[in-house]
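A.B. asks: Following is a predicted model, sequence given first.
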Amino acid sequence: MRNAYLRVASALEEHGSKGRGTSWQCIAHEDRSPSLSLREGEKGVALKCHAGCATEDVVSALGLTMADLFDEPLENRQRPQVVAEYPYTDEQGEVLFVVRRLEPGYDGDRKTFRQFRPDGTPGTKGIRRVLYRLPQVLAEAAAGGTVLVVEGEKDVDTLAHLHVVATCNVGGAGKWSDNYTASLRGASNVIVIADRDEPGRKHAETVYRSVMAAGIPVQILEAAKGKDVSDHLAAGLDYDALRTPEWHPTNPGTQSASQDADSEDGSGSSGTHSGTPAWEEPVSLDRRALPPFPLDALGPLAPFVNATAESLQVPPDMVAFACLATISTATGGRRKIQVKHGWSESTALYLTALADSSEKKTPALNAACDPLRDIETELIEAARPEVEETRQEIRITERAMEAAEKIAGGGGGKSADREEAKADAEAAREKLLELGENPALPLILVRDITLEALALRMAEQGGRLGSLASEGGLFKIAAGLYGNNGKANTDLLLEAYTGGPYSIERIGRPDRRMPSTFLSLGMIIQPGMVAGLEKKNPEFRQSGFLGRFLYAKPAPTEYDTFDTPEVPFAVADEYAQRIRALVGKVWNTKDVVMMRLSPEARAEFGRFYDAFAQRRKPGGDLHDIADWAGKLRGQLIRIAACITLFEDPQAQEISLDRVQAAISMAPYFISHARAVFDLMGKDREGALRPLRDLLSWLRSRPDPGADFSARDAWQALKGREWAEDMDTMNGVLKDMEQHGWIAYRPMPDSGKPGRKPSSRFDVHPWVASPPVHPTNPTTHP
């Protein structure tokens, strides 16, 4: 007999089990007749209780582990470990049972799930089965929101980090019941996201049919990359990239049950005439529904960003961008990241957020960079005596050389005096070379500055600097929006992003050469500054400068009150102390230290890199912004490094958690970059304004779904800036029809003389009953 059999049989005997060979009494329950089989296999033994006890429960009762069922030495086998726990609660949040995820799983599986009572006892017999995150699901459904149904708890938690309400049933695929569907009543929409395998598709179909039978609007989507929605998001894709699978049981379209009930033909129109159109989903007129900033990805920076945003009543994006720019500046080019052989990244970040006037742009910037400015003031005062002394010595030496040169070059006087003066001039010249140029006081941050002044300030500071500004003067100059005949030399900005060398050539004065450069940019500017930018200066994007920025287009906050919470002292002080530590241990050092990814982080980033690569190729969803997308992967590494150094200035390795957190930010950056590039290139906001005005008027009517005439629209909207005449209104109505929000209703010819009746239009059902976007419950098309 082999090792595993002898090990288990001995344990059975020690615990009083009666039996031999393959039949034994099970010690996990009261077993009067042998019901436990013990059989030898190729690599160990198999245990099975025919009374229904779980194998792991029997093994645990014997004081063994599942690894003990195998013949090979225990130390060579990785034991299952609990990697996550998922509490299932009742409506009030009281824990009913807990699901534990173990990796590696038992019997060679990659993972295993086990259920426990709240006290840790295995098994959940007699306990009510509920949906995961039940309180949140019930609240969302009661509010008429959207609930996503996925297959596993990990996917639910992944979506929760994106502020999306999602759920699943215990046990995974094949375990859905109509009792679960009852908890979804009231939801305006249920979206089932199927796993891309056969069990996942069958499970999704079961959920779909159960929800549909309950009269709840439902549809099925699946990941575009990977097996499940977690894989999909990890690949850098966002919600909009989910797709309707070809195997869908029926075509759910986009129509809700309430729309179906409006009319027998399913048109949803409140009109009673025949010929009602078969509506399809209209093109959204809303500003792009952009995801909120993923605060959780900021790790130790998140508390300060959240508290400051609440205190100032500004979007977290604005504070996060300002803080990231501040942290990047504090690294001062003294760290690089070795991503792989032949690929290294700087810690320089270029960040631009858009915010309208009076949206507290400057307070948000100041909150982030004030600690750095305080440190800068201290450095200036500490360096001032030595700097002033050196400057004075340079002035004295220059005057001494000038006086000596005057005597040495004069025609009178003794020859010996001229020779002595010449020697004095030479000594002064050598001393000036030794002293160098006039030293500058330490400078870490500048606000709005010209490109020429920026180059000089950087040269004075050894080639490194940070610029945080709310007016965007540097951005305007670089874009050629004023001065230089629409042209600007952005070479310094391009080089400083990568850390390359740069030279300043000056007529009449020595050239200034910087062997390496480092610049961090953080700008919060008004949207109008970038609107139509590509039309005004197409070369600005072609230079590659725009592709170096991460963008944010945060939605303004909906509140503006006098009394706001203060940032807790402990939170503000911790942020300030971390910035101080960065300056002391990173900025103030001379050597450039190379950071690396941990092996696990490198493998994770490699998977993301490969999945992301195809999206930039022709046919990929990012091909139209491939110039920007090509730099995103490196920018995520830069963010991971900056947050790592913020947490530990002496860190030389970037962890798996930090890389995963940075990757989780990709959907946010992609969505916001699209919105900003759209604004730069097409000025879409202005083009859609008349259509938005028309949609707002239609929804404001007593019966929003009723048909209307062109004359009705003209009478309601004339006087608007864009509504110049009836021809303009007819053009807007045509555009609105092309976008799918209205449909022209052919009118029969009455045969009577006189003025023809005004054109009439049917109205899309979404005008009266707009659906809620699952990733932004407050946003309607």
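C.D. replies: That came through, no problem.
A.B. asks: okay, CA-based contacts and neighbour counts for the rest of this
C.D. replies: Will do.
A.B. asks: quick one, helices of the stretch 551-700 of the chain?
C.D. replies: Assigned by DSSP state H, counting those that start in this stretch, the stretch 551-700 of the chain shows helices spanning 569-582, 599-613, 626-647, 656-663, 666-682, 684-700.
A.B. asks: Does anything pack onto the second one? Which helices or strands?
C.D. replies: In terms of contact count using 3 or more C-alpha pairs under 8 Å, 6 or more residues apart in numbering; DSSP states H and E, helix 599-613 is assigned the packing partners helix 656-663.
A.B. asks: in the helix it packs on, what's buried?
C.D. replies: L656, R658, V659, Q660, A661, A662, I663 (16 or more other C-alpha atoms under 10 Å).
A.B. asks: Also stretch 671-685?
C.D. replies: Residues 671-681, 683-685 are the ones in stretch 671-685 that count as buried (16+ other C-alpha under 10 Å).
A.B. asks: Could you do stretch 577-585 as well?
C.D. replies: Those would be R578, I579, R580, A581, L582, V583, K585, for stretch 577-585 by 16+ other C-alpha under 10 Å.
A.B. asks: do stretch 365-373 as well
C.D. replies: Buried residues in stretch 365-373 (16+ other C-alpha under 10 Å): L365, N366, A367, A368, C369, P371, L372, R373.
A.B. asks: let's bring in a second model and compare:
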Amino acid sequence: MKDPVPFPLAGLRASSVEYPVDVLGRIGAETAKALHQQVQAPLALCGQAVLAAMSTSVSSFGRVQSIMGGETYPISLYLLSIAFKGERKSRLEEFTLDGVEDFQEERTVALMEQQKVGKGTPLSGRSSAIVAKRTDFESLLATMAQGPGSTLWTNDNAIDCFGRYIQSNEEQQAIVAALIRLHRGKAVSLVSSDKCLRVSGVPLTASLRLEPDLLYDVYSDSEFLPLELIDRFLPCFPRTAISMRVIKEDETLDENSHIKDFKDKITKNLWRNLSLYMGKEENVLKISLEAKSVFANFYNKIEEELARGGIYEQISSFADRSLEHAIRISAVIELFNCDHGKMSSISVESAKSGCRFADYYLGEYLTIVNYRYAFLKSSELNALGNWMVEKHGPHGSWSVNEIAQSGPQGIRGNTKKRDELLSWMDEHHWIKLEETGNGRRKSKVYRINPKIENVLH
């Protein structure tokens, strides 16, 4: 049997949990599946791109009620896709943002017509732009300050978006603080030598991409990026599709009926929200009694697993926010799939969908945090891998006892560390555990993947 490709320390592997595409609703789910089939990007990336467009199209509705006290949340999402260059995130957005860009074009024409006839409205002096592509934070705020009530920030370099390479620590911390305030729906101001920008009442949807080898920089609760910001992002870390794509001769995506339906729905929602809710008293989407019960059960389940030894103990800060994430996603799904204007409350079906997504993101976050192990242990993994190759060659086999006798210093006498490293190497196809012999003479040996040298340093 052909040897699998060993995964590098940066990792091509993520959670095996399936992206819950079907709970997006019929139009969103069919669009994500059509994109997955034709663009051949991972399904989770397709779903994230669809969800980002859905969030943008309904976020200017207002806010959504919480099940606790009188708190409300903006109906907008921060999404983070962990993927390599070449996974076609930008290609996906060419299709999912078609409806948004059509709205921008139609609104530009409408504003020009208003100027011709001399008619003015409370919104006629504003720009039609609502998408900020590949922009820095200052340019994002400039777009938000001028746009007609909602903004989508999409960028394939999340680390730059967070201000990682800004020289001034003060400026970088200001970006982090502003992104947190925007997620909460609070006003943000930016004052510089040549301009003063203030954004208020404009919900922000973010759809960013992060390189897998930067996971440790982002998910380490550093002064650069506190968890208070990172825990607001809904992450997906799918298996790569690179090297598994083929040329297809089916219909083009421009001709796909699902893509067209999605595009029309996005444009329709944006125009509806602009006419019904912009410039008026803030609207609040309520939660039905039945849906509140769904959210309460979800919260209680998460709370139990936050206890010592629970599933979510090590990601407690993100898990603490999972109810808010579930409610926000439920609101997006409810409003996007509504066909009759105003909505009175979140339904049970949408509540279940939001909780299903929140569960998925909890699993992805756990995967990411656990995956940091590879970075923390990279020197030891390389030391053990190089020892195996030097002693047995890239095609050799060996037993665990050999590590105790002649393995690398710091590993040979530590059984727990040895077993952890071997388990990681086996899972990521550096080695393969095999059994030899028969009956009582049966023993376990590890066979080295002949391609291991491609991932060693």
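C.D. replies: Everything's here; your move. Source: prediction; values computed, not measured.
A.B. asks: ok, back up a step: now the buried residues of stretch 365-373 of the first structure in TSV, with secondary structure and distance to F608 of the first structure?
C.D. replies: Putting these into TSV (DSSP: H, G, I helix; E, B strand; the rest coil; distance: C-alpha to C-alpha, whole Å) gives the following:
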residue	secondary structure	distance to F608 of the first structure
L365	helix	32
N366	helix	35
A367	helix	34
A368	helix	31
C369	helix	32
P371	helix	35
L372	helix	34
R373	helix	37
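A.B. asks: Nearest to W697 of the first structure among the residues you listed?
C.D. replies: L365 (38.2 Å; C-alpha to C-alpha).
A.B. asks: counterpart of the closest one in the second structure?
C.D. replies: Under the alignment (TM-score structural alignment), L365 of the first structure maps onto E93 of the second structure.
A.B. asks: Now for the closest residue to its match other than its chain neighbours: which residues touch it?
C.D. replies: Excluding the flanking residues, the one nearest E93 of the second structure by C-alpha to C-alpha, 6 or more residues apart in numbering is A49, at 6.2 Å. By C-alpha atoms under 8 Å, 6 or more residues apart in numbering, the contact set of A49 of the second structure is K89, L92, E93, T96, S207.
A.B. asks: Looking at the first structure, which of those hold up?
C.D. replies: Among the contacts of A49 of the second structure, the ones still in contact in the first structure (both residues aligned by TM-score structural alignment, their matches' C-alpha atoms under 8 Å) are L92, E93, T96, S207.
A.B. asks: Quick one: classify the first one as helix, strand or coil.
C.D. replies: Reduced to three states with DSSP: H, G, I helix; E, B strand; the rest coil, the structure at L92 of the second structure is helix.
A.B. asks: Pull the number of nearby residues for it.
C.D. replies: L92 of the second structure has 23 neighbours, counted by other C-alpha atoms under 10 Å.
A.B. asks: quick one: it and V39 touch, right?
C.D. replies: Yes. Counting by C-alpha atoms under 8 Å, V39 is a contact partner of L92 of the second structure at 7.2 Å.
A.B. asks: returning to that earlier point: in the first structure, what residue corresponds to the residue nearest to E93 of the second structure?
C.D. replies: That one, A49 of the second structure, aligns with A322 by TM-score structural alignment.
A.B. asks: and that match, how far is that from F304 of the first structure?
C.D. replies: 12 Å (C-alpha to C-alpha, to the nearest Å).
A.B. asks: list the buried ones in stretch 67-87 of the second structure?
C.D. replies: Buried residues in stretch 67-87 of the second structure (16+ other C-alpha under 10 Å): 67, 72-84, 87.
A.B. asks: ugh, typo on my part, it should be stretch 280-294 of the second structure
C.D. replies: Across stretch 280-294 of the second structure, burial judged by 16+ other C-alpha under 10 Å covers V284, L285, K286, I287, S288, A291, K292, V294.
A.B. asks: In JSON lines: these, plus distance to I403 of the second structure.
C.D. replies: Shown next, in JSON lines, are those (distance: C-alpha to C-alpha, whole Å):
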{"residue": "V284", "distance to I403 of the second structure": "63"}
{"residue": "L285", "distance to I403 of the second structure": "61"}
{"residue": "K286", "distance to I403 of the second structure": "61"}
{"residue": "I287", "distance to I403 of the second structure": "59"}
{"residue": "S288", "distance to I403 of the second structure": "60"}
{"residue": "A291", "distance to I403 of the second structure": "56"}
{"residue": "K292", "distance to I403 of the second structure": "55"}
{"residue": "V294", "distance to I403 of the second structure": "52"}
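A.B. asks: and which of those residues is nearest P203 of the second structure?
C.D. replies: V284 (13.8 Å).
A.B. asks: Show me what the closest one lines up with in the first structure.
C.D. replies: Matched by TM-score structural alignment, V284 of the second structure corresponds to M594 in the first structure.
A.B. asks: Contact partners for that match?
C.D. replies: M594 of the first structure neighbours (C-alpha under 8 Å, 6+ apart): R335, K336, I337, Q338, Q652.
A.B. asks: Give me the neighbour count for the last one.
C.D. replies: When you say that, I think you mean Q652 of the first structure. 19.
A.B. asks: for N300 of the second structure, same thing?
C.D. replies: 11.
A.B. asks: Show me where the stretch 401-550 of the first structure has its helices.
C.D. replies: Counting by DSSP H, counting those that start in this stretch, the helices of the stretch 401-550 of the first structure are 415-435, 451-460, 473-479, 491-498, 533-536, 538-542.
A.B. asks: Compute the inter-axis angle for the second one and helix 491-498.
C.D. replies: Read it as helix 451-460 of the first structure. Inter-element angle recorded for helix 451-460 of the first structure and helix 491-498: 40 degrees (by axes from the mean of the first three to the mean of the last three C-alpha atoms, to 10 degrees).
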